[in-house]
Structures are given as C-alpha cells and as structure tokens.
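A.B. asks: I'd like to go over a predicted model; first the sequence, then the structure.
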Amino acid sequence: MREQPTWRIPFGIVGLLLALTIYALLIARYAPPLIGGWPVLAQTVVYIVLGLLWLVPLRNFLIWMETGRWGVPED
C-alpha cells in the first residue's frame, strides 16, 4: 500500500473516461453504416465484441495507474 498520493490515479481516470468516450463515438459513427444491413443476430455479435474490446488494454492501464509501470510488475 502506498503512503503518498500519486497523480496517476486521477489522470488515469480522466484519461480512461476520455478514451472510452472517443471509442464510443467512433463506434457509433462508423459501425452502423458498415453493419446496418446485416441480420440482427450478426449485428448483436459485432456490438458485443466491440463493447468488450476496450477491456483488452484495461489490465495494463490499471497496473500503470497503481505502480507507474506498464504491464505486470516483475518480482
């Protein structure tokens, strides 16, 4: 447990919210014209995958917010 506050946590939260907003706007802008004519089940699968895709870099980002290092810290 750290004893001193760090700038990375508030910066990381703001950065995460900004990145997710940009990601959502890009998906909302470009996905419907590409997949709008597809069957509903296919569209559902695409939107579920796109909705979970942002989780891929989240682990490393949260580790950076806590430790200042990108990725799993080596012991």
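C.D. replies: Structure received.
A.B. asks: please count neighbours and contacts with C-alpha atoms only from this point.
C.D. replies: Noted.
A.B. asks: centroid-nearest residue for the protein?
C.D. replies: The centroid of the chain falls nearest to residue 54 when counting by Cα atoms, centre = their mean (3.3 Å).
A.B. asks: second structure follows, compare the two:
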Amino acid sequence: MTPSWRKPAGMLGILLLITLWCVAIVSLSTIVGSWQWLGQLAFYLVTGLIWIAPLKPVLLWMETGR
C-alpha cells in the first residue's frame, strides 16, 4: 500500500487553519480587551471551540478522499 499525499496536505492545511484563526483572534484582542470580563469569557470560549468545526470535513477528506 502506498502512502497517500492527502495526510501531509491535510496536516499542513490544519496547521494553516489554526495559525490563521489565532492571528484573527489575537488581532481582535484590543477590542475584546475593553469588554467586561463576562463578555471576554464568552468570546474566548466560543472562538476557542469554533475552530474545531471545519476539522471534521478535512479529516474525512484525509482518510477517504471525499
């Protein structure tokens, strides 16, 4: 069985997604920093979890090619 190119490409894509997501969230930190602590908590909780949503299709593509 020959190794698939999808796994390395998918891993690089996931790393790129995480990097871009972190840059986007950090760039908003000056705005979010002026919010009250409860708003900051909600923002960082949601943005800390929402990046996981695009991973399922990428992982499926890596494993099956669909």
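C.D. replies: Arrived safely, thanks for sending. As the structure is a computational prediction, the values presented were derived from the model and not from experiment.
A.B. asks: so what corresponds to the residue nearest to the centre of structure 1 in structure 2?
C.D. replies: Under the alignment by TM-score structural alignment, residue 54 of structure 1 pairs with residue 51 in structure 2.
A.B. asks: and the equivalent of residue 25 of structure 1 over in structure 2, what element?
C.D. replies: Correspondence of residue 25 of structure 1 to structure 2, assessed by TM-score structural alignment: residue 23. Residue 23 of structure 2 is part of helix 6-27, with elements assigned from DSSP states H and E.
A.B. asks: do residue 39 of structure 2 as well
C.D. replies: Counting by DSSP H and E, the secondary-structure element that holds residue 39 of structure 2 is helix 37-50.
A.B. asks: can you pull the buried residues of the helix holding residue 23 of structure 2?
C.D. replies: Applying a neighbour-count criterion of 16 or more other Cα atoms under 10 Å, the buried positions in helix 6-27 of structure 2 are 6, 7, 10, 14, 17, 21.
A.B. asks: and the second one, how close does it get to residue 56 of structure 2?
C.D. replies: Between residue 7 of structure 2 and residue 56 of structure 2 the distance is 14 Å, computed by Cα to Cα, to the nearest Å.
A.B. asks: and what of the first one?
C.D. replies: The span separating residue 6 of structure 2 from residue 56 of structure 2 equals 14 Å under the rule Cα to Cα.
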